[in-house]
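# below is the structure, and that's it, no one-letter string:
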């Protein structure tokens, strides 16, 4: 217990030192350039961030963006898992979906955002873009996970007529989980990027992207950097929450076994 506590403290200290290092690099850049419009002082940015967190409008904006990312991610996970399972079990479905997924991967995000602006309201554009960009990642990894299931284990389960639920839980699930975990963590980071990018162009009433666009229009670099930091913090926070939930789920599963 003490060893794990010491390790956690060392890890936390290392992260803090890395954080201080990059703040120092930022401050040095600010001192070299000495023009706030290009690189504002980190102290000014953190002061602005401190002002923002005490505003009601800030939290309305943050929660609106969080809602859009969560909805886009949920849609991509649901459709990615369902169609990933179908595609891995049926070659015709895979051949049908693979060109579509390849097209989504190769098409610039800006093209989809412009199309989505015609199809949807400004509030729904970020949700659609988040779903569209994250779906290929989930789908591809689910397909790969199922295809890489140990065939010998499946043959053995078939010979001994093991219950299908047990086969799913004990053979398929452990094989798919690493692929799904990696896909979801990658998709979370991408989801925040594309959702905010969509907000910048669609200008929903409440959205981090809307504030980023306003900061750019008024050449307010301090606000621009402050809202960018908010996106980075939220993205890291979501990834950490998801990783911890997965770890606790694995621990719970091992205890049941």
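Noted; the coordinates are in hand. Model, not experiment: these values are computed from the prediction.

# contacts, neighbours, all on C-alpha from now
Will do.

# roughly how far does the residue lying closest to residue 26 once chain neighbours are set aside sit from residue 30?
Spatial nearest neighbour of residue 26, excluding adjacent residues (C-alpha to C-alpha, 6 or more residues apart in numbering): residue 42 at 6.8 Å. Distance, residue 42 to residue 30, by C-alpha to C-alpha, to the nearest Å: 8 Å.

# do residue 92 as well
57 Å.

# who has more neighbours, the two?
Each of residue 92 and residue 30 has its neighbours counted (other C-alpha atoms under 10 Å); residue 30 has more, 17 against 12.

# wait, that one sits on residue 44?
No - Residue 30 is not in contact with residue 44 according to C-alpha atoms under 8 Å; the separation is 11.1 Å.

# got another one to weigh against that:
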């Protein structure tokens, strides 16, 4: 699947597409002739340079990324434990099922508002990131364990391989390989949800808090600049996960 995906990718077409988008954007800005509603490409570039040059830029990025990373690791750890326990215990599986169904059904904004009542402005974005990504990781882990070849597990029982070795050499490696398929997209989702949480919770430092401040001041070009910055950060993490995959998971 990955081979066919990359065979369709052509950098020349991508660059051409970006140029067309920028030209349409610039002409639309000239036509609308309202910087507040639709700033020009030049305005956004200038705004981005100003934002990046700000002494607090790195700090703002750092806190948002750290919140995303915290959500990611806590979520994947909880999902791993619950997934394994659910496989071996039907009571746990059926107890978790309605909770995850509620998490999937309730709108993200409703959770953010509720978390702001229950927790502090610094914890709310992290918790919402965990809640949104937990069902994704849990389903991926549980489905992976369920789909493991039963003959392989029976062979382990025949040769009296311990549960510890079975987990270490069979179950966990397969889970890692399958999780890698959703890690990149899920982290991007976590990062965006954490920023959404920051918009509402307004922590001292955070991309979402700055976006809300720019919105109150009607700085449209700054908001677009931050959207571009968020996209770049997400892309960097996507490249990071792909590098990890090539070097350590699918090496050789």
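Structure's in. What do you need? What you see is a predicted model; the values in this text were computed from it and never measured.

# what TM-score do the two superposed chains give?
Once superposed, chain against chain, the TM-score is 0.88 (TM-score structural alignment, normalised by the length of structure 2); 246 aligned residues with a C-alpha RMSD of 2.3 Å.

# neighbours of the residue nearest to residue 26 of structure 1, how many?
17.

# ok, it touching residue 23?
Yes - using C-alpha under 8 Å, residue 42 of structure 1 is in contact with residue 23, at 7.0 Å.

# would you mark the buried spots in stretch 13-20 of structure 1?
Buried residues in stretch 13-20 of structure 1, defined by neighbour count with 16 or more other C-alpha atoms under 10 Å: none.

# brain fart, stretch 181-190 of structure 2
By neighbour count on 16+ other C-alpha under 10 Å, the buried set for stretch 181-190 of structure 2 is 183-184, 186-190.

# ditto for stretch 217-225 of structure 1
Neighbour counts over stretch 217-225 of structure 1 (16+ other C-alpha under 10 Å) mark 220-225 as buried.

# same list, those, but as a markdown table with distance to residue 5 of structure 1 please.
Below are these laid out as a markdown table (distance: C-alpha to C-alpha, whole Å):
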| residue | distance to residue 5 of structure 1 |
| --- | --- |
| 220 | 43 |
| 221 | 40 |
| 222 | 38 |
| 223 | 38 |
| 224 | 38 |
| 225 | 35 |
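
# nearest to residue 155 of structure 1, of these?
residue 225 (56.1 Å; C-alpha to C-alpha).

# who's the closest spatial neighbour of that closest one, skipping the chain neighbours?
In this structure, residue 225 of structure 1 finds its nearest non-sequential neighbour in residue 45, 6.5 Å apart by C-alpha to C-alpha, 6+ apart.

# now do residue 147 of structure 1
Of all residues not flanking residue 147 of structure 1 in the chain, residue 88 sits nearest, at 6.5 Å (C-alpha to C-alpha, 6+ apart).

# and the next helix or strand past whatever helix or strand that neighbour lives in?
According to DSSP states H and E, residue 88 of structure 1 maps onto helix 56-89. Per DSSP H and E, the first helix or strand lying C-terminal to helix 56-89 of structure 1 is helix 91-106.

# which other helices and strands does that next one contact?
Other helices and strands packing on helix 91-106 of structure 1, by 3 or more C-alpha pairs under 8 Å, 6 or more residues apart in numbering; DSSP states H and E, are helix 56-89, helix 125-147.

# please identify the buried residues of the longest one?
Translated: helix 56-89 of structure 1. 58, 61-62, 64-66, 68-77, 79-81, 83-85, 87-88.

# one more: stretch 42-59 of structure 1?
42, 45-46, 48-49, 52, 58.

# and if you look at stretch 135-142 of structure 2?
Buried residues in stretch 135-142 of structure 2, counted by 16+ other C-alpha under 10 Å: 135-142.

# please find the angle between the direction vectors of the strand or helix carrying residue 245 of structure 1 and helix 56-89.
Element membership of residue 245 of structure 1, judged by DSSP H and E, is helix 221-256. Relative orientation of helix 221-256 of structure 1 versus helix 56-89 (axes from the mean of the first three to the mean of the last three C-alpha atoms, to 10 degrees): 50 degrees.

# by how much does the helix holding residue 88 of structure 1 deviate from structure 2 on average?
By mean C-alpha distance after the TM-score superposition for structure 1, the fitted helix 56-89 of structure 1 averages 1.0 Å away from its aligned residues in structure 2.

# which stretch of helix or strand covers the residue nearest to residue 225 of structure 1?
Following DSSP H and E, the helix or strand that holds residue 45 of structure 1 is helix 42-52.

# how close does that helix sit to structure 2?
Comparison of helix 42-52 of structure 1 with structure 2 after fitting gives an average deviation of 1.5 Å (mean C-alpha distance after the TM-score superposition for structure 1).

# what's that helix packed up against?
helix 2-33, helix 221-256.

# of the helices and strands packed on helix 91-106 of structure 1, which is nearest residue 101 of structure 1?
helix 125-147 (5.6 Å).

# check the offset of the closest one from the chain's centre.
Put simply, helix 125-147 of structure 1 sits 11 Å off its chain's centre (C-alpha atoms, centre = their mean, to the nearest Å).
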